[in-house]
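Enquirer: sequence and predicted structure are below.
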Amino acid sequence: MTPVHAAKAALRRPLFRLGMIIAGVALILDQLTKLWVLHGIRLPYRFQRKIEISGIFDLTYTENRGVSFGLFAGGMSSRVLLSLLSIIVSGFIIRWLMTIQRPVTAAGAGLILGGAIGNLIDRVFYGYVVDFLDFSGLGFPYIFNVADAAINVGVALLLFDALWLERKGKAKDQAGL
């Protein structure tokens, strides 16, 4: 089957469409919130790059040049390497979405895909990822964005599916239900 035929067949699969729609929503929300932070409230240009909202949550602008939570930050070589890694991971997730059999798995994969592409767009256009969600009032030391949240929720859904739903399905099969 050619890649074009495989893509057409995938588009007819409801779970592939579900995953892609969720990816699109996560991507759009991520990019809209980043545009709002950069150009709406102009957070990078405010004193201390911060807006205090409450005792537990603030908007704090940071430029993340690494992966999630600033890990592996570096110069141009890490930017290119992380961008290529995002493209490769996104390709694998799209390919995997073509075979997914459960809605929770499709939702998790879609969230990871949307978040990965959202952060990829930042890395390509800005050279860093725009982060601004600050829950340090809860003791959480990292500043993140909607894409990071989507990726983490997506991973949690995949773990839930693998550890709970898949096991539950196998138990039903063994019981003959």
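Expert: Yes, it's here.
Enquirer: every contact and neighbour count from this point should use C-alpha atoms.
Expert: Will do.
Enquirer: what are the boundaries of the strands in this protein?
Expert: Secondary structure of the chain (DSSP state E): strands located at 50-52, 58-64, 129-134, 143-144.
Enquirer: packing partners for the third one?
Expert: Strand 129-134 makes packing contacts with strand 58-64, helix 103-126, strand 143-144 when contacts are defined by 3 or more CA pairs under 8 Å, 6 or more residues apart in numbering; DSSP states H and E.
Enquirer: before we move on, the earlier item: can I get the strands of the chain in JSON lines with mean neighbour count?
Expert: As requested, the strands of the chain are exported to JSON lines (neighbours: other CA atoms under 10 Å):
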{"stretch": "strand 50-52", "mean neighbour count": "15"}
{"stretch": "strand 58-64", "mean neighbour count": "21"}
{"stretch": "strand 129-134", "mean neighbour count": "25"}
{"stretch": "strand 143-144", "mean neighbour count": "24"}
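Enquirer: second one coming, line it up with the first:
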Amino acid sequence: MSHDETETDNQQPRRLRLLFSVAAIVLALDVATKIIAVAALEDREPVRLLGGAVYLALYRNPGAAFSMATGMTWLLTIVAITVVVVIIRLSRNLRSLPWALGLGLVLGGALGNLIDRLFRAPGPMRGHVVDFVSLFAPDGSVWPVFNVADPAIVGGAAFLVVLTFLGYDPDGQRHSKKENADNEGKR
């Protein structure tokens, strides 16, 4: 076994630890803040913070952001399960710390919202996601009401897009734009 192979083998557990640690932190924060939000905000007027830039108001969302896909909770549940499975499968070949971070954010957020869809009312595969942070308006009319999982998913996905654009692959390889263009020209 060469020195390079040994280094890669030793780095794999570190990358997996990062991925699953980030996912666990996001999941724990999401679940804890949802429990607090339900306990503190149920049947209460929105709480205004930062001069009205942020409001805390409890919403149970049967759809996705901006109330899209309302009534399609079962489909959103299947999408979340698929995302979780794909990330876990992708983790087996993960060789990049930045990708581990991005995937950990997406995994933790997807699990947080998936737990709501599976275990909250009105029932399994139809559960409504607890959202409680609103920007600039208490009713979500300016920006969708969200929870901790949502910016983790969006931020993690955006980070992965940037990594891809910059030529970083999950396997740790880096490809320049010129290399990609040369390879496309050879096909």
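Expert: All right, it came through fine. Quick caveat, the model's predicted, so the values are computed rather than measured.
Enquirer: overlay the chains and give the TM-score.
Expert: Scored against TM-score structural alignment, normalised by the length of structure 1, the superposed chains reach a TM-score of 0.79; 157 aligned residues with a CA RMSD of 2.6 Å.
Enquirer: next, count neighbours for V4 of structure 1.
Expert: Number of residues near V4 of structure 1 (other CA atoms under 10 Å) recorded here: 9.
Enquirer: gap between the strand or helix carrying Q11 of structure 2 and the chain center?
Expert: Element membership of Q11 of structure 2 [criterion: DSSP states H and E] is helix 3-41. Relative to the centre of its chain, helix 3-41 of structure 2 is centred 11 Å away, using CA atoms, centre = their mean, to the nearest Å.
Enquirer: so for it, what gets flagged as buried?
Expert: 11-12, 15-24, 26-31, 33-34, 37-38, 41 (16 or more other CA atoms under 10 Å).
Enquirer: which ones are touching the spatially most central residue of structure 1?
Expert: Centroid-nearest residue in structure 1, with CA atoms, centre = their mean: G115, separated by 2.0 Å. Going by CA atoms under 8 Å, 6 or more residues apart in numbering, G115 of structure 1 touches A23, A26, L27, D30, V146, A147, D148, A149, A150, I151.
Enquirer: surely the third one touches I121?
Expert: Read that as L27 of structure 1. No: using CA atoms under 8 Å, L27 of structure 1 makes no contact with I121, being 9.6 Å away.
Enquirer: so what's the residue count around the alignment partner in structure 2 of P44 of structure 1?
Expert: Aligned counterpart of P44 of structure 1 in structure 2: E42 (TM-score structural alignment). As a burial measure, E42 of structure 2 scores 13 neighbours (other CA under 10 Å).
Enquirer: quick one on the thing from earlier: show me which of the contacts of G115 of structure 1 is closest to L59 of structure 1.
Expert: When those are compared for distance to L59 of structure 1 (CA to CA), V146 wins out at 12.5 Å.
Enquirer: hang on, the earlier thing: what does the residue nearest to the centre of structure 1 align to in structure 2?
Expert: In structure 2, G115 of structure 1 lands on G109 (TM-score structural alignment).
Enquirer: now that match: closest residue in space that isn't a chain neighbour?
Expert: Among residues not flanking G109 of structure 2 along the chain, A149 sits closest, at 3.9 Å (CA to CA, 6 or more residues apart in numbering).
Enquirer: could you measure from the one you found over to D9 of structure 2?
Expert: From A149 of structure 2 over to D9 of structure 2 the distance is 31 Å, taken as CA to CA, to the nearest Å.
Enquirer: now swap in D169 of structure 2 and tell me
Expert: Using CA to CA, D169 of structure 2 is found at 17 Å from D9 of structure 2.
Enquirer: same thing with K177 of structure 2?
Expert: Distance of K177 of structure 2 to D9 of structure 2, computed by CA to CA: 28 Å.
Enquirer: same check on S96 of structure 2?
Expert: For S96 of structure 2, the distance to D9 of structure 2 - CA to CA - is 12 Å.
Enquirer: spit out the residues that contact those two alike.
Expert: In terms of CA under 8 Å, 6+ apart, S96 of structure 2 and D9 are not both contacted by any residue.
Enquirer: distance to V89 of structure 1 added to the helices and strands packed on strand 129-134 of structure 1, as a markdown table?
Expert: Below are those laid out as a markdown table (distance: least, CA to CA, whole Å):
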| stretch | distance to V89 of structure 1 |
| --- | --- |
| strand 58-64 | 19 |
| helix 103-126 | 8 |
| strand 143-144 | 20 |
